[in-house]
Every structure is written in structure tokens, then in C-alpha cells.
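Participant: Fold the following for me, if possible:
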Amino acid sequence: MSTLPGPRGTRMFVEASGDTPLVWFEVCAQSGASSDPFGVEGLTRHASMLARRGAGDLDRAALDEALDGLGAVLDVAAGRDTVTLSGLCLTRNLDRVVDLAADVLAAPRFEALEHERLLRETPQVIDEIHDDDSSLATRWFDRECAPGHAYARTSVGTTASLARIDRDAAAATWRRLFVPRNVLIGVAGDVDEDRAATIAQRLVERLPDGPPPPLPAFDEGAAPRGRRLVVVDKADRTQAQLRLGHLGPRWGGDDTPAMLLLETAFGGMFSSRLMQEIRVKRGWSYGAGCSLRRSRGAHWFEMWMATAIEVAGDAAALTLQLYGDLVARGLTADEIDFARSYLVGSMPFHLATARQRMQLAVRDVAFGLAPDYTATLPDRLADLGVDEVRAAAARHLRPDDVVTVAVTTAADASDALTQATGAAATIVAHDAY
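Facilitator: Here you go, the predicted structure:
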């Protein structure tokens, strides 16, 4: 991986590989949906999707047709921390695809017709979330885990916030995001550094000057104290989608290696404690796991499972008990060794292609880390033992402050969940958010 100063104050990451005649590139703005104005959630996503719907001399249909004719892909993805334009094409078509990408970046059309169409389409996305219990549980958990935190707000939007999005604001948001000093450029595949530098120059040469937009504040002390229970009421459920967790530490902090071992041994493998106790021994859920969310700021430590409604309370109670034991006693030496072996052995799968290596480098830098942070993370696990892992658990895991979100039929499950968590149930309609 070559890390280079890019044109106009950008940073550039190049991973050359001539194995196939393909080139991948990414233009990553280091700001995302967590910076949406309050009450206008969904603005960054809307701006990002609208920018892709026609640019330069081409409307949406013509742009799609041009890409199809080149066998190429241009996508825009809006996350909480970043907005990324990504491209994939054959080497022989690279120049033409870069021209199209440069138009999307610097000259999106933001047509009124597409703006109105997208405003009609996005409520359908929200309806699809309401229909899918797993997605709905995640949406409500994000909202309830640490209210007021930058990541607690939806990137898709709500019915009310979508009504406040106007076309001029969307265009201004895009222009504010894609200024050179806020941009990372990744190129991978059948290119050398000189060709990559030329590509980068063409991608950003027409972008407006300006300062990087300010980042939202990420307050690790904002987490509510005490256990809470939110039951998302949905009629005629036979299952309960459960999410349990709290605000965790920032990915990339000093304790990330220890947290990675905790995550893996507790809920990241088939042999992990959660999977063994919830699925293998009791058959309560097909899967059970946990994860520390990977983001620029402090984000959630989350546990999940989907149980039959009759055992939802028992599953929540056991999960909280296991979580308390994890904090009190940490991991055994054998668990640490096995988790470490698993992580070291699985890392090559995340670094197998030039595209993966480039994308990880771009993500790490967008998170404020070194470009090789993820790739070298297994090396940081070597010296961690029982005491270090237990100390990290004590610093960051808070079983007494867990919020439990359950998507289920409240009349059939809320009493058992209240008994399991020790928290009074707040019951909300499934389509209230």
C-alpha cells in the first residue's frame, strides 16, 4: 500500500495489482449523516443519492446507460461518518469512467424531478424497515441506546424530517462535503502510482475550495445510567428480535485490542459464550452475537438474538447474567488464546484483494487512525493476557446500564422482559419512528 499526498490537499492510497484488468477507486468525504442538521435527518443520504441521479450533460437515464455501455459501476454510499463515491471498471474504460465520476462530484444536476421522486421513494424505504423486524430493532436500538448522541439519529430520516429537505439544501450539502481538504482518494487494481495520481487529479480538479465541515461532538459521557427497556409493539409476532447494549468506547482507542478479544470470545464465533448458551445448549435463537460498532466516535457495544416470544424474557435474563459475569471475571486464558488465534487466522480473508486493502486503509484514515491500523491489529493482541482483558472490560462494559430493545407483541412479552431486565417497559408503536 502506498500512502501519498494527493492533489489539492487530498490524501491518496494506492494498492497496485495487475492480476486482473480491473480498477477500483473511491472518493471519500470525511463527513456523513451524523452531521445532518437536527430535524433534517436524512439530508446527507438524500443529497448523496440525488447527486448520482444525473451529472454534467447526462440525466439519470443517460448516465446509467453510459455506465452500462462501459460495463462499469458508480455508486454513492452515505454512512454516519463518510460519504463515498466508488467506481469499478475495466482498465481500458478507466478514463471515461473517471470523467463520469468527476461530473458526479463536481457537476451533479440535482434535478427537481429526481428530487421529488426521491422524496416519494424514501418513505417506502422506511416502510420496508417497519416491515422487517431485524432492521426495525436496529433502528430503534440506535435511537434509544444513547439519546442525544450523534449516532442516535437516523441516516435515512423520518416522515417529518424528510418533509424539511429541500433541493437547494441538498446541493449545498454535497458541495460542502466534497471539498479537496475533506477528501480521501483510494485506487486499487491495474494501475501504478503515476496513473493513480493522474486519476486523482482529474477527480478533484473541479471541486470547490473550502474548509472541511466541522465534525459532530462524540461525548462518551452521554450514555444514560440504569437499565432501560423499550418494547416495539408489533401485532401477531411469534418471535422477539432482541438488541441489548450501551454506549461503548471509540474504535481505535487504547483498549480496542482487548475489546476485540472480548467481542470475539463473548459473541463473535460459533464457540463464543453467547452462541453456546443461547443456541447450542438451549436452542432459543438460531444466532446470538455481539459487536463493538466500528465508527469514528464512541459507538455502541451491542448484543443481539431473535427468540421465540415464549422465551424472550429468559433469553434476555440469561444474556444479562452472562454479560455481568464477563465484566466481573473477564475471559479465561484459554478463551483469550482461542480468540486471538481466530482473529490472526481470519485477518488474511479481510486483506485478500487489492480492493479490500485499499478500502480498509481509507476507512481507517477516515476514522482518524493510521492507514494500516486494521491490518496490523492482530499484532497488538500478542501481549494481552487475562488481567489486561479483564481491566478493559471493567473500564468499558456496563451491565447495569444496558438498554434492551425488543420488537415483538407487547402484550405477550413485556411482562417477562420487565422481570428479566428489572426495568419498566416503555411500549412504542412499531411505526412511530
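Participant: make it CA atoms for all contacts and neighbour counts henceforth
Facilitator: OK.
Participant: Please report the residue range of the longest helix in this structure.
Facilitator: Longest helix of the chain, by residue count under DSSP state H: helix 112-131.
Participant: on contacts alone, who are the packing partners of that helix?
Facilitator: Under the contact criterion of 3 or more Cα pairs under 8 Å, 6 or more residues apart in numbering; DSSP states H and E, helix 112-131 touches helix 43-51, helix 133-145.
Participant: Let me know which of those is tucked in deepest.
Facilitator: Highest mean neighbour count among these (mean count of other Cα atoms under 10 Å): helix 43-51, with a mean of 27.
Participant: I'd like to know which elements the following helix or strand past that one is packed against.
Facilitator: Scanning forward in sequence from helix 43-51 by DSSP states H and E, the next helix or strand is strand 54-55. Judged by 3+ Cα pairs under 8 Å, 6+ apart, strand 54-55 is in contact with helix 60-70, helix 94-106.
Participant: Okay, buried residues for the last one please.
Facilitator: Think helix 94-106. Under the neighbour-count criterion of 16 or more other Cα atoms under 10 Å, helix 94-106 has 94, 97-98, 100-106 buried.
Participant: so it versus helix 60-70, what angle?
Facilitator: 160 degrees (axes from the mean of the first three to the mean of the last three Cα atoms, to 10 degrees).
Participant: Which strands or helices does helix 94-106 pack on?
Facilitator: Counting contacts by 3+ Cα pairs under 8 Å, 6+ apart, helix 94-106 packs against strand 54-55, helix 60-70, strand 83-90, helix 193-204.
Participant: Reformat these as TSV; add mean neighbour count and distance to residue 348.
Facilitator: Formatted as TSV, these follow (neighbours: other Cα atoms under 10 Å; distance: least, Cα to Cα, whole Å):
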stretch	mean neighbour count	distance to residue 348
strand 54-55	24	38
helix 60-70	15	32
strand 83-90	22	23
helix 193-204	19	24
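Participant: and residue 304, what element?
Facilitator: Here residue 304, judged by DSSP H and E, is contained in strand 298-308.
Participant: now the angle between helix 133-145 and that strand, please.
Facilitator: Using the same axes, to 10 degrees: strand 298-308 against helix 133-145 is 140 degrees.
Participant: next up, for comparison:
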Amino acid sequence: MSTTGTVTIDDINEGFADLHKPYNKSQALLEASRCTYCYDAPCIKACPTGIDIPTFIHQIRTQNVKGAAKTILSENIMGGTCARACPTEILCERACVRHHDQGKPVEIGLLQRYAVDYLMESTDEHPFVRAPETGKTIAVVGAGPAGLSCAHRAALLGHKVTVFEAKPKPGGLNEYGLAAYKMVDDFAQKEVAFLLGIGGIEIIYEQYLGKNLNLEQLRTDYDAVFLGIGLGLCNQLKLEGEDLKGVFDAIDFIEELRQTTDKSTMTIGQDVVVIGGGNTAIDAAIQAKRLGAKRVTLAYRRGEDNMTATEWEIDLARKNGVDVRLWLSPIELTGDTHVNSISFEQTSIESGRLVGTGERIQITTDMVLKAVGQKIDASVLSDVLIEQGKIKINDKYQTSIPGVYAGGDCIDTGEDLTVQSVEDGKRAAHAMGHTLFGIDFKEL
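Facilitator: From the prediction side, this is the model:
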């Protein structure tokens, strides 16, 4: 094990325990009593999936917890994951009126988790019943949040759905890309099993679009196709020394961590540098520290206001001992065969543009984690129109190819969030209903 020093296996296990302790019944009832059940509630408008938040909180308050869960899941079938990982601090909770009149919003995320977990743990029955079989078939490429949401809603509407997934497990980023302390107890797989309880959905694994999966053949074999392929390629620094040992894509590091049962067996450096300013960078940095890295530096080329990670996540990194350093742009990685240092140029804004100042610093490191964004693998989408690095769709989630729809991180909604991907999948399933049955999309 590489986590030398004072970090023990018990420390690691504690570091990867549940980030937010779930509510018990008394806590949930007390917190639910703070909701004012607003008319035209701003929290609903702030939720990408449009969950009727005041209603589900009222249902908790009246001890109709299963009803609360059904209210949540009717709009967001992955409400359990979103309750754990959604940035509620910049969405529903920021909009909460209690945030303004009491200085503390209602803890909507924890209440949502309480309700959904209660339902999932107390019954084997799916809360929704499929519509009569339509005889229509839907192919979904990708078993991430967008694909699974589309599959569930399409199955609910009575279509037969086949999901084609490249990985050996379903869940997408929920399974492979979120920090381990956000998704404990194999919750991602429990949620998928619950979702599949609707029936009418089959998942086929190790299916790679552009390799053993052909889009044109899917169009021939199915009435409609949904692409929920995410962003399959990592951006690279394109710097000298990037191919040295000890240099990794942060998403690969997080995936390995998520798939490792005994976290104490993970290899971690003692001087880790994470490059990036998003939630992936934050997740990688915190987990490196919790694995036992002596020093973890997160370097970002702009100021904190430009980081896509939320203020809460950045603060969490600092509380975990991560040194967040701003206005640093990497220029070179050095070492014989293994990275031993990384050089940065200090940056600033001049005339609205990011420029280098010419001043350089060097940081000693034995592990570098790159989290500078991901991009779509356009090579597997020969005839699908790509615009500014994302699949172009119209207002009905249709791509440039008839019968082919898309949603999630592979399209440009402005928000690469699980909750937005769930909404994309749901709305695309309804849009397919417009195509297959002539239902007015705007009425759904």
C-alpha cells in the first residue's frame, strides 16, 4: 500500500463513509416543518426536473413518506442519486425562501433522500405501472443517467426498450464518476435495479458504438434511437512529459477508486497535484487526500469565481486539507520515467483575456491527476451533426438524423449535471411519443 505515514485502514474507511449522514424520522419531520409550502414555489423552478418540492415535503410532514417518494420519482426516477450528489446549494436550496428569511434553506436534498430511500427499502414493488404495450421498440445507447431515465420513461409509456452499454455495469457517471463518499453502499446499482423494476427494459453490456454497435443498424432494427453516450474522451494538456508514469486522467483515478472494494489497496502518491477547476478535480483531490496523500495541490489557471465547482465543493476541499492554488497554468512535467515535478506559469487577466505573466513556479510531485474537461468521441458519430463539440439537437431532442434523439452530457444544455441528464432522458422519451403517435410534445 502506498498510503504511508499515519493514515490507517480505519482512517481510509472513515474517509469514504457517507458524506452526509441521512435523516432519521424525527429529523425529517422537524426539517419538513420548516417548509412554508410556497405558492408558485421558486424551488420547483430551480429544479431541472421540476419536482414538486413543497408537495413532497408536505407529504413527509404528514407521514405519507411513500407518497412523497412517488412525487419525487414521477419527475426524477433517479431522485436517490440526485439527493446525494446534486448541487442543491446552487439549485433548489439557493431558491428556498427560508434561505432569505432565516438564513438557512430547507434541507431539500436530505429530505428527498429520506423519502426515496424509505420507499426503496420498504417495498420490492415499483411505484409506477407500465402503460399497455405499444408494440414500439426503442434503442438506448448508454446506461448513464440520461439513457436510464429515457429507458424508464419510454418503458412507462408502454414501449419495449433495449439499452446498449459499453461498460460491464450500468449507471454511467453515477457508478464510475462520482466520489465514493457520495455514493456509498453500492447505491448506484441498487437504484438501477429499482429503476428496472418497471419492466420492459433489457440491458446488453460491452456494446461499443462504432465498433460492435452500428447506429444505422439500430435505426433499422428499432423505431427510435436515443444517444446518451456522455463525453467519452478526456482533454489532454498537450505538454512535454505528459506521458510520464504517475500522470493520470482524474476520471480514470475516480473510476478505479469506485470499483475498488478495499480502498486501502489503492496506489496514491505522497505529493499529488490535481489540475482543473471543476467537480471532477475537487472529487479527485479530496479522495487523494483521504487515501493518505501527504500533500494535495489543486491548481487552476483562473480565479476561484471562474471555477465550475461550486463554492461548497471548493470549501470542502480546503477543509480536507487540499491546497487550492489559483492563476497557475501548467507548462511542463518533468522526470526520468516517473513524474517528479510540474512547472506552472502564473496567469492574469488583461483586456478580458487570460495571459501568462512570465513568472514560473515548480511543484514537486509524484502523481498528477488531470481534470481539464472531457469531450465527445465524434469518431463514432459519422452522420450525426456535431456543433461546438456537442451533438446538435432541436427543441424535441432530435438530432440531424431522423429517428435519432440525444440527451445528457453529449448535448449542450449548459449544465453537465446528473439532474439535467435525467430531465433530458425523460423529455426525449416523450418526444419519441410525439414521433411515434403524433402526441403534441408541448402538452406533455
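Participant: Give me the TM-score for these two chains.
Facilitator: Overlay of the two chains. TM-score (TM-score structural alignment, normalised by the length of the first structure): 0.29; 210 aligned residues with a Cα RMSD of 7.3 Å.
Participant: Which other helices and strands does the strand holding residue 304 of the first structure contact?
Facilitator: Contacts defined by 3+ Cα pairs under 8 Å, 6+ apart place strand 298-308 of the first structure against strand 239-250, strand 285-292.
Participant: ok, back up a step: closest one to residue 374 of the first structure among the helices and strands packed on helix 94-106 of the first structure?
Facilitator: With Cα to Cα as the measure, strand 83-90 is the member of these nearest residue 374 of the first structure (19.2 Å).
Participant: And the top strand by length along the second structure, what's buried?
Facilitator: Using DSSP state E to define each element, the second structure has its longest strand at strand 353-364. Applying a neighbour-count criterion of 16+ other Cα under 10 Å, the buried positions in strand 353-364 of the second structure are 355-356.
Participant: residue ranges for the helices of the stretch 151-300 of the second structure, please.
Facilitator: For the stretch 151-300 of the second structure, helices defined by DSSP state H, counting those that start in this stretch occupy the ranges 173-176, 187-196, 215-221, 250-258, 279-291.
Participant: Please identify the deepest-packed of those.
Facilitator: By mean count of other Cα under 10 Å, the helices of the stretch 151-300 of the second structure have helix 279-291 as the most buried, with a mean of 26.
Participant: what's it packed up against?
Facilitator: Contacting helix 279-291 of the second structure under the criterion 3+ Cα pairs under 8 Å, 6+ apart are the following elements: helix 9-15, helix 250-258, strand 271-275, strand 295-299, helix 311-319.
Participant: wait, which of these is closest to residue 161 of the second structure?
Facilitator: helix 250-258 (27.2 Å).
Participant: what helices or strands is that closest one leaning on?
Facilitator: Checking 3+ Cα pairs under 8 Å, 6+ apart, helix 250-258 of the second structure ends up next to helix 173-176, helix 279-291, strand 367-370.
Participant: angle of the longest one against strand 295-299?
Facilitator: The reference is to helix 279-291 of the second structure. 170 degrees.
Participant: So what's the residue count around the closest residue to residue 134 of the first structure other than its chain neighbours?
Facilitator: The shortest distance from residue 134 of the first structure to any non-neighbouring residue, by Cα to Cα, 6 or more residues apart in numbering, is to residue 241 (6.1 Å). Number of residues near residue 241 of the first structure (other Cα atoms under 10 Å) recorded here: 24.
Participant: ok, residue 241 of the first structure touching residue 137?
Facilitator: Yes: because the distance of 6.4 Å satisfies Cα atoms under 8 Å, residue 241 of the first structure is recorded as touching residue 137.
Participant: what's the overlap in contacts for those two?
Facilitator: Common neighbours of residue 241 of the first structure and residue 137, using Cα atoms under 8 Å, 6 or more residues apart in numbering, are 406-407.
Participant: Could you report the distance from residue 68 of the first structure to residue 95 of the first structure?
Facilitator: According to Cα to Cα, to the nearest Å, residue 68 of the first structure and residue 95 of the first structure sit 15 Å apart.
Participant: nope, residue 28 of the first structure is what I was after
Facilitator: Going from residue 28 of the first structure to residue 95 of the first structure by Cα to Cα gives 19 Å.
Participant: how close does the closest residue to residue 227 of the second structure other than its chain neighbours get to residue 422 of the second structure?
Facilitator: Counting by Cα to Cα, 6+ apart, residue 227 of the second structure lies nearest to residue 406, which is 4.4 Å off, once chain neighbours are set aside. Plainly put, residue 406 of the second structure is 12 Å away from residue 422 of the second structure if you go by Cα to Cα.
Participant: any chance you could map the helices in the stretch 151-300 of the first structure?
Facilitator: 159-162, 167-177, 193-204, 256-267, 273-274.
Participant: closest to residue 114 of the first structure out of those?
Facilitator: Comparison of those against residue 114 of the first structure by Cα to Cα identifies helix 167-177 as nearest, at 9.7 Å.
Participant: quick one, strands of the stretch 301-433 of the first structure?
Facilitator: 403-408, 425-429 (DSSP state E, counting those that start in this stretch).
Participant: which other helices and strands contact the last one?
Facilitator: I take that to be strand 425-429 of the first structure. Strand 425-429 of the first structure packs on strand 228-233, helix 410-421, going by 3+ Cα pairs under 8 Å, 6+ apart.
Participant: run the last query once more with 6 Å
Facilitator: With contacts defined as 3 or more Cα pairs under 6 Å, 6 or more residues apart in numbering; DSSP states H and E, the packing partners of strand 425-429 of the first structure are strand 228-233.
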